[in-house]
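Trainee: Need coordinates for the following:
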Amino acid sequence: MAKVSFLGLGVMGYPMAGHLVKAGHEVTVYNRTTAKAEKWAAEHGGNFAPTPREAAEGADFVMACVGNDDDLRAVCLGDDGAFAGMSAGTIFVDHTTVSAKVTRELYAVADERQISFVDAPVSGGQAGAENGQLGVMCGGDQGAYDRAEPVIDAYAKACKRLGENGAGQLTKMVNQICIAGLVQGLSEALHFADKAGLDGKAVVEVISQGAAGSWQMSNRYETMIDDKFDHGFAVDWMRKDLGICLDAADENGASLPVTALVDQFYKDVQKLGGGRWDTSSLIKRLRALDG
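Mentor: Got it, this is the predicted structure:
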């Protein structure tokens, strides 16, 4: 069992930190909104600290799950940042979905301080975090990963190292590229079924057992048909992630025409007021086009 700090108690981080306590680790949390950290500590019996530095002091592992590149820099760097409170030989594990650029930047800063840095973005959404069933894709030094993996296991269904620093974030980009195309295809399919006068739920019960089946289909088709989008991963977050994917593609020369198109479709959903809707709300755009 380890002494662990967890930075960021959003819809993902809050339950992830709770799983660490259940696994027997000693956990101290930090959140930008202190009231949420206090609530978490009261619920789970852990501790909370007013700054990332104070949360990280004395910890063997510091985990972070915040919003974006700038949020990650804010909790890592500066006099009150986590790196300032970490000792040589400790490990920072970043579960935020950020650019590979900021990952490499922070890896270099951590390395200078003899701190190990593992980029470890997650997939599985809020339900995966709550149930401790996340997919965790990691980049970083093999030794650091080997030490961190048993701790990450508290909320992971699968955890794998894909390469050196930045490899985890690049793998998460692959994940989001896949999801974007799948959700748009499912939206079009369900919309077509409706316009054709078919029972969409009955259709999916059949086609989900064949080559068309996917996690998105099995877990989202009913709520999409019922026009319910108050769960899961929000459109605003998906657009942030797809922007990271498209920027990386500009750097490495990959062609992502479908991803770029779906990103614009999500922009349309935002214009409909759906920034906080689940990503499966792409079907709302198609319905809106019908007037």
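
Trainee: okay, CA-based contacts and neighbour counts for the rest of this
Mentor: Fine.

Trainee: if I pick the residue nearest in space to the middle of the chain, what's in contact with it?
Mentor: Centroid-nearest residue in the chain: Val122, 4.6 Å away (criterion: Cα atoms, centre = their mean). Each residue near Val122 by Cα atoms under 8 Å, 6 or more residues apart in numbering is listed here: His95, Thr96, Thr97, Leu134, Gly135, Val136, Met137, Lys172.

Trainee: Show me how to select, in ChimeraX, the buried members of those.
Mentor: Only the buried entries of the contacts of Val122 go into this ChimeraX selection, using 16 or more other Cα atoms under 10 Å:
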select :95,96,97,134,135,136,137,172
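
Trainee: and which of the contacts of Val122 is nearest to Gly163?
Mentor: The closest of these to Gly163 turns out to be Met137 (Cα to Cα; 9.7 Å).

Trainee: before we move on, the earlier item: tell me the spacing between the residue nearest to the centre of the chain and Ala260.
Mentor: 22 Å (Cα to Cα, to the nearest Å).

Trainee: Same check on Lys228?
Mentor: 25 Å.

Trainee: can I get the contacts of Val122 in CSV with secondary structure and distance to Phe233?
Mentor: As requested, the contacts of Val122 are exported to CSV (DSSP: H, G, I helix; E, B strand; the rest coil; distance: Cα to Cα, whole Å):
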residue, secondary structure, distance to Phe233
His95, coil, 15
Thr96, coil, 13
Thr97, coil, 12
Leu134, strand, 13
Gly135, strand, 15
Val136, strand, 16
Met137, strand, 18
Lys172, helix, 14
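
Trainee: Could you also give me the structure for this next sequence, so I can compare it with the first?
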Amino acid sequence: MARTAFIGLGVMGFPMARHLLAKGHEVTVYNRTGTKAEAFVAEHGGRSAPTPRAAAKGNEFVFCCVGNDEDLRSVTLGADGAFGGMDAGAVFADHTTASADIARELGAAAEAAGFGFLDAPVSGGQAGAENGVLTVMAGGEADVFARARAVMEAYGRSVSLIGPTGSGQLAKMMNQICIAGVVEGLAEAIHFGKRSGLDIEKVIGAISGGAAQSWQMENRWKAMDEGAFDFGFAVDWMRKDLDICLAEARRNGAKLPLTALVDQFYAEVQSLGGKRWDTASLIARLERD
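Mentor: Purely as a prediction, here's the structure:
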């Protein structure tokens, strides 16, 4: 069993850290709001640390899941950042959905300091984190990944090395690009079916066994049909992710017309008051009178 730390106890990080403890690993947690770290320890065990640096010190593996590039830079390179407490030969694995640029920046800093780094964003949402069945897409050195893989399998059903540093974030961008198009297609189909007077549950039962089937259809059709969006992956978070995708596309020359369009559709959902609604709320902009 490994000595680990987890930085960031949001809707993803909290259950991920819990799975590490459940698998028998030692876990030290840090959260910007300290009461959340204290609550984690009171409920699940482990110990809390007052700073990211203190959380990292003495641990073989340090995992992180925070909000964005600036949050990540703060908890790693900032005053009392985790990188200042990393032991030589340890591994820092970042599960934040962030830019490839920050991944490369942190990878270079880790290499210079003598410890390993993985950019390892995850897919599967809050439910995947709660159930320990996330998909982990990692970028970094093969030997570093080989050491960390078994530990990340505490919360990852699929844990893969994609390529060098930054590749994990680029793979996550592809993931979000795919999701954006599929969710919009599902929203339009259900909107069309409702306007046609069809029984949506019967239609989904019929088409979900064929070529139209998707994870989004299986897990989000009911929310779209009922207009119930107070759960899941927030529109604000999706727009943050799509902004990362579009910025990277501007750099590499990729054409993402559908992604850009869906991003604007999500902006409309935000204007309807849906900043914290699940991404299934794309249908709301179609159904407003």
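
Trainee: where does the TM-score land?
Mentor: Remark: TM-score between the superposed chains equals 0.99 [TM-score structural alignment, normalised by the length of structure 2]; 289 aligned residues with a Cα RMSD of 0.6 Å.

Trainee: by contact count, what packs against the helix or strand where Arg239 of structure 2 lies?
Mentor: Per DSSP states H and E, Arg239 of structure 2 falls inside helix 235-252. On a contact count with 3 or more Cα pairs under 8 Å, 6 or more residues apart in numbering; DSSP states H and E, helix 235-252 of structure 2 meets helix 167-195, helix 257-271.

Trainee: Taking helix 257-271 as reference, get the angle to the first one.
Mentor: Meaning helix 167-195 of structure 2. Here the directions of helix 167-195 of structure 2 and helix 257-271 differ by 70 degrees (axes from the mean of the first three to the mean of the last three Cα atoms, to 10 degrees).

Trainee: between helix 167-195 of structure 2 and helix 235-252, how many degrees?
Mentor: 120 degrees.

Trainee: Provide the contact partners of the helix holding Arg239 of structure 2 at residue level.
Mentor: With Cα under 8 Å, 6+ apart, helix 235-252 of structure 2 has contacts from 97-99, 173-174, 176-177, 255-256, 259-260, 263, 266-267, 269-270, 274-279.

Trainee: what does stretch 140-153 of structure 1 give?
Mentor: Contacts for stretch 140-153 of structure 1 (Cα under 8 Å, 6+ apart): 2, 20, 61, 91, 93, 116-119, 138-139, 159, 161, 163-167.

Trainee: What's the end-to-end length of stretch 201-217 of structure 2?
Mentor: 11 Å.

Trainee: equivalent range in structure 1 for that stretch?
Mentor: The aligned range for stretch 201-217 of structure 2 in structure 1 is 201-217, by TM-score structural alignment.

Trainee: Show me what counts as buried in that stretch.
Mentor: Val204, Met217.

Trainee: and what of stretch 47-64 of structure 2?
Mentor: Quick answer for stretch 47-64 of structure 2 (16+ other Cα under 10 Å): 47-49, 51-64.

Trainee: With stretch 151-165 of structure 2 instead?
Mentor: 151-157, 159-165.

Trainee: List the ones among those residues that fall in helices.
Mentor: Val151, Met152 (DSSP state H).

Trainee: Out of the buried residues of stretch 151-165 of structure 2, list just those in strands.
Mentor: Residues of the buried residues of stretch 151-165 of structure 2 located in strands (DSSP state E): Gly156, Arg157, Val159, Ser160, Leu161, Ile162, Gly163.

Trainee: Who are the contact partners of Glu222 of structure 1?
Mentor: Neighbours of Glu222 of structure 1 in contact, by Cα under 8 Å, 6+ apart: Lys201.

Trainee: how close does it sit to Phe229 of structure 1?
Mentor: 11 Å.

Trainee: what's the answer for Arg104 of structure 1, then?
Mentor: Arg104 of structure 1 is 35 Å from Phe229 of structure 1, by Cα to Cα.

Trainee: ranking the helices and strands packed on helix 235-252 of structure 2 by burial, who's on top?
Mentor: Comparing these by mean neighbour count (mean count of other Cα atoms under 10 Å), helix 167-195 comes out on top with a mean of 19.

Trainee: so how far does that helix sit from its counterpart in structure 1?
Mentor: Compared with structure 1 after the fit, helix 167-195 of structure 2 shows a mean deviation of 0.2 Å (mean Cα distance after the TM-score superposition for structure 1).

Trainee: Superposed on structure 1, what's the mean shift for the next helix-or-strand element following that helix?
Mentor: Next along the chain after helix 167-195 of structure 2, taking DSSP H and E as the criterion, comes helix 200-207. On superposition with structure 1, the mean distance recorded for helix 200-207 of structure 2 (mean Cα distance after the TM-score superposition for structure 1) is 0.7 Å.

Trainee: Good, we can wrap up now.
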